[in-house]
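In: My questions are about this predicted structure, shown below with the sequence.
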Amino acid sequence: MSAALHFDPIRLPPECEQLRHEVRAFLAEEAAGGTFDPHRPQSEDFDAPGFSRRVGARGWIGMTWPKTYGGHERSFLERYVVTEEMRVANAPTRRFFVADRQSGPVLLKYACERIKLDILPRICRGELCFAIGMSEPNSGSDLFAAKAKASRTDSGWRLNGTKVWTTSAHVADYMLGIFRTAPPTKENRRHGLTQFLIDMKAPGITVNPIGQMSGRHDFNEVVFDDVLLPEDHALGEIDGAWKQATSELAYERSGPERFLETHYVLTELVRALGPAPDVRGAEGVGRLVAQLHTMRRMSVSVAGMLQAGKEPVVEASIVKDIGTIWEQQLPHRVRTLSAFVEPDATNHETLSRQLDFAIRIAPKLTIQGGTTEVLRGIIARGLGLR
């Protein structure tokens, strides 16, 4: 059965533009106060609890959630604006972003009332960091090949196994992890997976860092050795978590963060070329900006679908696939276009430093949020091609 692809031509309403001015003013104040440097993209990598709490105090975490749980019942389009401005400014969003983007919505839908009343308000205040435990050694992004196990005990569950590429696990308070609770069946290899809420301070959890050529520390290997969980930390349907994970990834894969991670080199290129670039530079920048605008329109459209209560899994996968390839290739395109920039350009040193960093982080962009191969499998399935 094929699904028709549909990107509604959604425009951001006036209240979004007012919000954009508020977010920009806040970020300018934070940058001026030394919280972060917008011209040093690696600053986004560090953990900034104070900044997270100030963002929470502004009401910009859990924006779409019910007020009962600390949310603000605003629109997905308003949340889109906040995310876009945070990313463009290279703000340090590590502590709250995953919890806000995808973990919180999962808890809202599947957690018991006790957990929701306890954890969701703390996320909204910017106090909690979440990690996602899906990928495993020797299975990559093939979620259905998961071997890490959850076994029933008299009072709950026991976890054993390993998760890998777990972003921010070294600073996370909680993880939402997928574990095997039953073998897959011949008819359905998706059967047998269950999602759990895991306290990262629980005994038996070891977090091992995975280094990158950029020198950053985003990814981790997380080992579970007889980790005990209460019964109510199993989320949703036992053995049916693949449905939840698919829905969760629609939140993860469609936002502006999926094509803006190396955008800063384009901004610096425009500054370096100046107000009167030559034909070569003008044409190159024009093409890049047109591509960026197209991806942005698609991403805003997905935000509108989420606002309407839809689950645009295929459309979100397309945004992630196109966005990843674009942001990986962008530093190389910018380096080519900047080859003839005058060496005395005021931002020549900044552009060179940013290009070096962007090229070093480019390989990891394929891993986070699902590999290109997995994404294209999801798209092909949605189109009825497999």
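Out: Yes, it's here.

In: from here on, contacts and neighbour counts on C-alpha atoms
Out: Fine.

In: ok, for Ala380, nearest residue in space, not its chain neighbours?
Out: In this structure, Ala380 finds its nearest non-sequential neighbour in Arg386, 6.0 Å apart by Cα to Cα, 6 or more residues apart in numbering.

In: what do you get for Asp321?
Out: Nearest to Asp321 is Thr372, by Cα to Cα, 6+ apart, at 5.9 Å.

In: ok, the one you found touching Gly323?
Out: No: here Thr372 does not reach Gly323: they are 10.4 Å apart, not a contact under Cα atoms under 8 Å.

In: With neighbour numbers in mind, choose between the two.
Out: Comparing Thr372 with Gly323 by neighbour count (other Cα atoms under 10 Å), the higher total belongs to Gly323, at 27 against 20.

In: Now the more buried one: which helix or strand?
Out: Counting by DSSP states H and E, the element that carries Gly323 is helix 313-337.

In: residue contacts, His191?
Out: Ala182, Pro183, Pro184, Thr185, Asp239, Gly240, Trp242 (Cα atoms under 8 Å, 6 or more residues apart in numbering).

In: out of the residues you listed, which are buried?
Out: Among these, those classed as buried by neighbour count (16 or more other Cα atoms under 10 Å) are Pro184, Asp239, Gly240, Trp242.

In: Could you identify the helix or strand that succeeds the longest strand anywhere in the chain?
Out: Among the segments of the chain that qualify as a strand by DSSP state E, the longest is strand 220-230. Downstream of strand 220-230, the first helix or strand assigned by DSSP H and E is strand 234-235.

In: Once you drop chain neighbours, what's closest to Gly71?
Out: Here the residue nearest Gly71, using Cα to Cα, 6+ apart, is Trp65, at 4.4 Å.

In: swap in His170?
Out: Val207 (6.2 Å).

In: what's in contact with the helix or strand where the one you found lies?
Out: Assigned by DSSP H and E, Val207 falls within strand 205-209. Applying Cα under 8 Å, 6+ apart, the external contacts of strand 205-209 come out as Ala169, His170, His217, Phe219, Asn220, Glu221, Val222, Val223, Phe224, Asp225, Val227.

In: Got a ChimeraX select line for the buried ones in these?
Out: What follows is the ChimeraX syntax selecting those of the contacts of strand 205-209 that are buried according to 16+ other Cα under 10 Å:
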select :169,170,217,219,220,221,222,223,224,227
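
In: Next one for the comparison:
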Amino acid sequence: MIEPLACVALPPEDEALRAEVRAFLRERLRALPADARARSWMGFDADFSRALGARGWLGLTLPKAYGGSDRGAFARFVLAEELLNAGAPVGAHWIADRQSGPLIARYGSERQKRFYLPRICRGEAFFCIGMSEPGSGSDLASVRTRATRADGGWTLSGQKLWTTQAHRSHYMIALVRTSGTSEDRHRGLSQVIVDLSLPGVSVRPIEDLSGDQHFCEVFFDDVRLDDDALIGSEGEGWSQVTAELAFERSGPERIYSSIVVLDEWLLHLRATRRHDARHAHCAGRLLAHLGTLRAMSVAVTAQLARGASPVIEAALTKDLGTEFEQLVPTLVGDLLNDPDAPPPPAALVRALAYVTGMAPSFSLRGGTREILRGMIALGLGLR
């Protein structure tokens, strides 16, 4: 396992969590091969998530009054880094823990907090994100799914696309239009919590190139929602979802999607004693890139810990992190194709095949590269 670089120090009380998490993961993941670990935050294991919840490792940053641990953003950074570095199957709880829980804690009603947050912290409530829609591309402000006031509640109609783990989730937090039209852009958007077991909700998984089913289409056919399905204030959905995306774009998952391949390749080099210039140059390039990205991610976490909403900084971290994640399978794959090199372990080959197939999606999820660079340019005053 690649050690976190010592040049970026975390608070000692949070760094102390690392040893305990590693010991747990060594025992829990002992028999998990590299190609299974390469799936990590796309890997769905509800029992594993509940085991984390039993140890108090879900909802680390949420208030104790709602089942959380009242720890800071750096504690969650350490936990997330160790989980992803080890290739743990975190897909079941990931979205609920990373962004749905903090969003509800920040904007939700007291009833919403008391109902959802303890369940998230126990690993009993899994969430998905309802943002993307057909025909909208990366233009999130053009969403057309609509929630209309009706008899003390809401009627929801529309469709969401590329919704990760929707077929295995209990709830969706959806960005919807509650007034106006798509031409109104950011005005009139709100967020609602949708119980995916309600009548009128249909979920269709999409099979990807690897044969897995992570992404889904979700259809809402006049779904009846209670009045308290609304999160925060009506019409404030854009500002809320922007804050939510800062959680999604800044964490270790925007660095470590390919880390198992890199880790296993380095182990292969050590085992075969490959020390030629090409391999040394590649390893040095990737590790230098990784160290810089980690420092950036830690810096964004520091802003989150201060209560800021580092939207532009998170977008920059995500954009550069995606570049690194896609570079790893490309460079490693080229070197492993050397006919004069010792044959790599089968598990490394399978892990590389999986990550290579998934790598194009890294620059789509959480915001496309073009959208992120537009945001960065705007933040720098370049447009």
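Out: Right, received. Where do you want to start? Small disclaimer: the values here were computed from a predicted structure and weren't measured.

In: What does the TM-score come to for these two?
Out: The TM-score (TM-score structural alignment, normalised by the length of structure 2) is 0.93; 374 aligned residues with a Cα RMSD of 1.8 Å.

In: separation between the residue nearest to Gly71 of structure 1 and Ile123 of structure 1?
Out: Trp65 of structure 1 sits 11 Å away from Ile123 of structure 1, going by Cα to Cα, to the nearest Å.

In: who's more crowded, these two?
Out: For Trp65 of structure 1 versus Ile123, neighbours defined as other Cα under 10 Å are more numerous around Ile123 (27 against 22).

In: Look up how far Asp97 of structure 2 lies from the residue most central in space within structure 2.
Out: If you average the C-alpha coordinates of structure 2 and look for the closest C-alpha using Cα atoms, centre = their mean, you land on Glu248, 5.4 Å from that point. Computed as Cα to Cα, the Glu248 of structure 2 to Asp97 of structure 2 distance reads 11 Å.

In: Same question for Val298 of structure 2.
Out: For Val298 of structure 2 relative to Asp97 of structure 2 (Cα to Cα), the value is 18 Å.

In: Give the aligned range of stretch 198-215 of structure 1 in structure 2.
Out: Mapped onto structure 2 using TM-score structural alignment, stretch 198-215 of structure 1 covers residues 194-211.

In: list the contacts for the residue in structure 1 sticking out farthest from the centre?
Out: Within structure 1, Asp344 marks the point farthest from the mean C-alpha position, 37.3 Å out by Cα atoms, centre = their mean. Applying Cα under 8 Å, 6+ apart, we find Asp344 of structure 1 in contact with no residue.

In: ok so, going back, the match of stretch 198-215 of structure 1: how far from the chain's middle?
Out: Between the centre of stretch 194-211 of structure 2 and the centre of its chain there are 18 Å (Cα atoms, centre = their mean, to the nearest Å).

In: Ala51 of structure 2: what's its closest spatial neighbour, skipping adjacent residues?
Out: That would be Gly123: by Cα to Cα, 6+ apart, it lies 7.9 Å from Ala51 of structure 2.

In: What about the aligned partner of the one you found in structure 1, how many residues nearby?
Out: Counting by TM-score structural alignment, Gly123 of structure 2 corresponds to Gly126 in structure 1. Other residues near Gly126 of structure 1 number 27, with proximity taken as other Cα under 10 Å.

In: and stretch 141-158 of structure 2, which stretch of structure 1?
Out: When stretch 141-158 of structure 2 is aligned against structure 1 using TM-score structural alignment, it corresponds to residues 144-161.

In: Quick one: end-to-end distance for the matching stretch.
Out: Using Cα to Cα, the end-to-end distance of stretch 144-161 of structure 1 comes out at 15 Å.

In: mind listing what's buried in that stretch?
Out: Within stretch 144-161 of structure 1, judged by 16+ other Cα under 10 Å, the buried ones are Phe144, Ala145, Ala146, Lys147, Ala148, Lys149, Ala150, Trp157, Arg158, Leu159, Asn160, Gly161.

In: what do you get for stretch 296-315 of structure 2?
Out: Within stretch 296-315 of structure 2, the residues that qualify as buried by neighbour count (16+ other Cα under 10 Å) are 296-302, 304, 309-315.

In: do the same with stretch 59-73 of structure 1
Out: Of the residues in stretch 59-73 of structure 1, Gly59, Trp60, Ile61, Gly62, Met63, Thr64, Trp65, Tyr69, Gly70, Gly71, His72 count as buried by neighbour count, 16+ other Cα under 10 Å.

In: Which two among the residues you listed are spaced furthest apart?
Out: The distance between the two most remote of the buried residues of stretch 59-73 of structure 1 (Cα to Cα) is 14.0 Å, for Trp60 and Tyr69.

In: Would you mind giving the secondary structure of the alignment partner in structure 2 of Leu260 of structure 1?
Out: When structure 2 is aligned by TM-score structural alignment, the residue opposite Leu260 of structure 1 is Tyr256. Following DSSP: H, G, I helix; E, B strand; the rest coil, we place Tyr256 of structure 2 in the coil state.

In: so who does Tyr256 of structure 2 touch?
Out: Taking Cα under 8 Å, 6+ apart, we find Tyr256 of structure 2 in contact with Glu81, Leu84, Asn85, Glu325.

In: Next, check those residues against the helices and list the overlap.
Out: The helices, defined by DSSP state H, take in Glu81, Leu84, Asn85, Glu325 from those.

In: Next, work out how far apart the counterpart of the second one in structure 1 and Phe36 of structure 1 are.
Out: Yep, that's Leu84 of structure 2 we're talking about. Leu84 of structure 2 is assigned Arg87 in structure 1 as its aligned equivalent, the criterion being TM-score structural alignment. Distance from Arg87 of structure 1 to Phe36 of structure 1, counting by Cα to Cα: 12 Å.

In: Then Gly286 of structure 1?
Out: Here Gly286 of structure 1 is placed at a distance of 30 Å from Phe36 of structure 1 (Cα to Cα).

In: More neighbours: these two, which one.
Out: Phe36 (23 against 12).

In: and the alignment partner in structure 2 of Leu269 of structure 1, helix, strand or coil?
Out: Here Leu269 of structure 1 is matched to Trp265 in structure 2, going by TM-score structural alignment. Trp265 of structure 2 carries the three-state label helix when classified by three-state DSSP.

In: so Trp265 of structure 2 makes contact with Val349?
Out: No: counting by Cα under 8 Å, Trp265 of structure 2 stays clear of Val349, with 9.6 Å between them.

In: out of these two, which sits in the busier spot?
Out: Here Trp265 of structure 2 and Val349 are compared on neighbour count by other Cα under 10 Å; more neighbours surround Trp265, at 22 against 19.

In: ok, the more buried one - contacts?
Out: Val332, Leu348.
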